[in-house]
Every structure is written in structure tokens, then in C-alpha cells.
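Participant: The following block contains a protein sequence and its predicted model.
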Amino acid sequence: MAQISIIGTLGKDPELEHGQNGGKAYTRLSLAWSESAKDQGGHWVDGPTVWLQVTAFGRVAENVVRSLHKGDRVVVTGRVKPETWTNRQSGESSTVLTVVADTVAPELTFASVQVAKNPKGGQQSGGWSGGGSQQGSGWNNQQPQQQGGFGAEGDEPPFDTWG
């Protein structure tokens, strides 16, 4: 199978589901991105939005559901997998490409996170925690926010991160 790495924005909150008869946990992510280009006037313009379906299983799925929210920018690495399905009404067969995620992580260009490790083998708790976003995750920040950590009382970082 082909490997792929993608950076995009979650289009909805992830929800944990289970396979038939209480099977393996999974979640399906709707990941969106668009290309930007300068128009003739020199202004940045977004192109059409592209959507991709991503599926994560097991511990990755559980951590994603606990840690990520609609609007968060993420990095996904995984395998491209064709899924074929048949339309019940027309009987027509279709194939769509999806990504089976090996890893899902916050994209840190415009956000920061604190990592909380999950206990080994037992019930998981924690996950990533955001850096102060009003929506709780901290990953979908479009503007820099003071997080502290560079010095006393949230001093400016020693470099220009937004220029």
C-alpha cells in the first residue's frame, strides 16, 4: 500500500465507534485543506476545499477522540486504501480512496500543546491538552497567543515566530 502524510483541518469532532459485536474501536475523521495562491492583485486567495476521509483504529482512535476537535489542524500519516461500496438503489459500484492512519498529531505551526502520557496497558486518560484556546484544544489558533514558558509572566519568545 502507498504511504501518505497529510496536514489538514478537522471538519467535525471525532466520535469513537466500535466494530460489530463490540469489536475494535475506530473513528473516522473528515480532513480538509485548500491551496492558497496570490491573485493578480497580489492578495492571497484560497482555492477549492479538498476533503479526505481518514480512519484511525485502536489506541490511536481513542486518543484522537479524547484530544482533537473540529477546526484543529493535524498531521496524519498512514496508508492509502481503496474502499469499494455498492449503491443499494442503483446497484452501481464505486471506489473511494481513504487513509488508514498510523499516526495523528497536532500541527504546531500556529498552536502549542502540552503532552500528557497515557498509562501503559490500563485504561487511558489524558492525551494532548491545548495551550489556551477558547475551544479547549489550542490547536486551531490562527493568531499567536501568550502561553508563558519563555520567562516570567509570559514574556515574549526570544525569536519572531510570526514574521
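Facilitator: Okay, I see it. Numbers count the residues shown, from 1 in each chain.
Participant: from here on, contacts and neighbour counts on C-alpha atoms
Facilitator: Noted.
Participant: Near Ser34, how many other residues are there?
Facilitator: 14 (other C-alpha atoms under 10 Å).
Participant: That one and Thr9, how far apart?
Facilitator: Look at Ser34 and Thr9: by C-alpha to C-alpha, to the nearest Å, they are 10 Å apart.
Participant: Okay, one more to line up with it:
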Amino acid sequence: MNECLVTVVGNIVTPPQRSRLPSGDGVTNFRMASTSRRFDRETQAWTDNRTLWVDVECWGELGGNVSHTLSKGDPVVVRGELYTHSWDTEQGRRSRPQIRAAHVAPDLARGTAEFRRTARPAAQAGPTGVPDDTAAEPPADDPWADRPTDYIEGEGALHEADSDLTGDRAAVPTLT
């Protein structure tokens, strides 16, 4: 297992495109750019440095959520496996970097977002009359599967919002 897991912060530069393969699997693809910045001592200003251009593929439910949520120009954080996609052309062998995303999120350092949980089908009762939870279990390769959670299926928000901190007031404690 020599996966090259990376986290890339940047902007979506092509509209996310959702495709359905003949096998029935869904995939969403987009291209992103991540430009590093550096401080130029001569001009005493920050300037753009090099840019990484990378294609991102999002499979299954993640891909559906990405195609319904994100657009060209959105700042994102992508985490997944980096690999080289290669193909043959008349001019010879070509390649480009690609990320098979495990996680995609809007970059909240650059804006706000509203989160809605994806509706999941209710567990069906098995032959014993007990709900069959196998469909609700995380995939075997889920790195978060063994982590404890305070989420209870069917419940509302995990924590109630403090009314003193909502509205126009900042949710930052003041020092006295």
C-alpha cells in the first residue's frame, strides 16, 4: 500500500461534469488550480508563484454531492490519492496528474457554505424483524470508520445554536 495521499487547496477551473458509466457507477470530474504565493522583497508585496493544475475525479455519492454543490471558480480543499493518468496518442505517450478524491469541501477560509446531510434510505427489517444495518455500515476502506461520533441517526443538529451568538454578532469570545 503505497498510496500517495495529498491535500490540495485551490480553485475549480472547469465546471464539474457528472457522468454515468455503462456499469452504472457515477463519476464527477473537474480541473483545479492551486497557486502558491511568495513575498517579493523587491516590491514588498505578495505575488503569485507557481501553479499546480490537476484533474480531480469524484466517484459515487461524493461525485453527486460535488456536482450539485460546487461550480467553476469555487475555492475548494480536495483530499485523495494522487496518481499519474497516462494514455497513448499519435504524438506518443501523454500523462497528467490526477486525484481520486476521498473528500472535497468548500474552502471556508475564503467564504461561507450551508451544509445539508444527504438523505439516506431507511434500514430495511431483516428476516428476524431487526433492521438490517449492513447498508448503513461504512465501506471497509473508510479511514474514519472506527472513530467515535456523537451523531445519532435521525436526530437534528448536534448542538443547539446559542441565540446570543447568532445574527449580526460575532461568535468570538471577548477577553475581560
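Facilitator: That came through fine. No experiment lies behind these values; they were computed from the predicted model shown.
Participant: where do the helices sit along structure 2?
Facilitator: Using DSSP state H, the helices of structure 2 run over residues 60-69.
Participant: if you skip the residues just before and after it, what's nearest to the alignment partner in structure 2 of Thr84 of structure 1?
Facilitator: Matched to structure 2 by TM-score structural alignment, Thr84 of structure 1 sits across from Ser86. Spatial nearest neighbour of Ser86 of structure 2, excluding adjacent residues (C-alpha to C-alpha, 6 or more residues apart in numbering): Ser95 at 4.2 Å.
Participant: Does that neighbour touch His85 like I think?
Facilitator: Yes - look at Ser95 of structure 2 against His85 with C-alpha atoms under 8 Å: they come within range, at 5.4 Å.
Participant: Might you report the residue contacts of the residue sitting nearest the centre point of structure 1?
Facilitator: Geometric centre of structure 1, nearest residue: Val74, 3.3 Å, by C-alpha atoms, centre = their mean. Neighbour list for Val74 of structure 1: Ile7, Gly8, Thr9, Leu10, Val104, Ala105, Pro106, Glu107 [criterion: C-alpha atoms under 8 Å, 6 or more residues apart in numbering].
Participant: How many neighbouring residues does the fifth one have?
Facilitator: Which is Val104 of structure 1. Val104 of structure 1: 21 surrounding residues under other C-alpha under 10 Å.
Participant: and the gap between it and Leu16 of structure 1?
Facilitator: Going from Val104 of structure 1 to Leu16 of structure 1 by C-alpha to C-alpha gives 15 Å.
Participant: contacting residues around Val64 of structure 1?
Facilitator: Going by C-alpha under 8 Å, 6+ apart, Val64 of structure 1 touches Pro14, Val104.
Participant: Which position in structure 2 pairs with it?
Facilitator: Taking TM-score structural alignment, Val64 of structure 1 has Val66 as its aligned residue in structure 2.
Participant: next one: Arg28 of structure 1
Facilitator: Under the alignment (TM-score structural alignment), Arg28 of structure 1 maps onto Asn29 of structure 2.
Participant: Which of the contacts of Val74 of structure 1 fall within strands?
Facilitator: Assigned to strands by DSSP state E, the following of those qualify: Ile7, Gly8, Thr9, Leu10, Val104, Ala105, Pro106.
Participant: Could you count how many residues lie near the residue lying closest to the third one once chain neighbours are set aside?
Facilitator: When you say that, I think you mean Thr9 of structure 1. Using C-alpha to C-alpha, 6+ apart and skipping the chain neighbours, the partner closest in space to Thr9 of structure 1 is Arg73 (4.3 Å). A count of neighbours around Arg73 of structure 1, defined by other C-alpha under 10 Å, yields 27.
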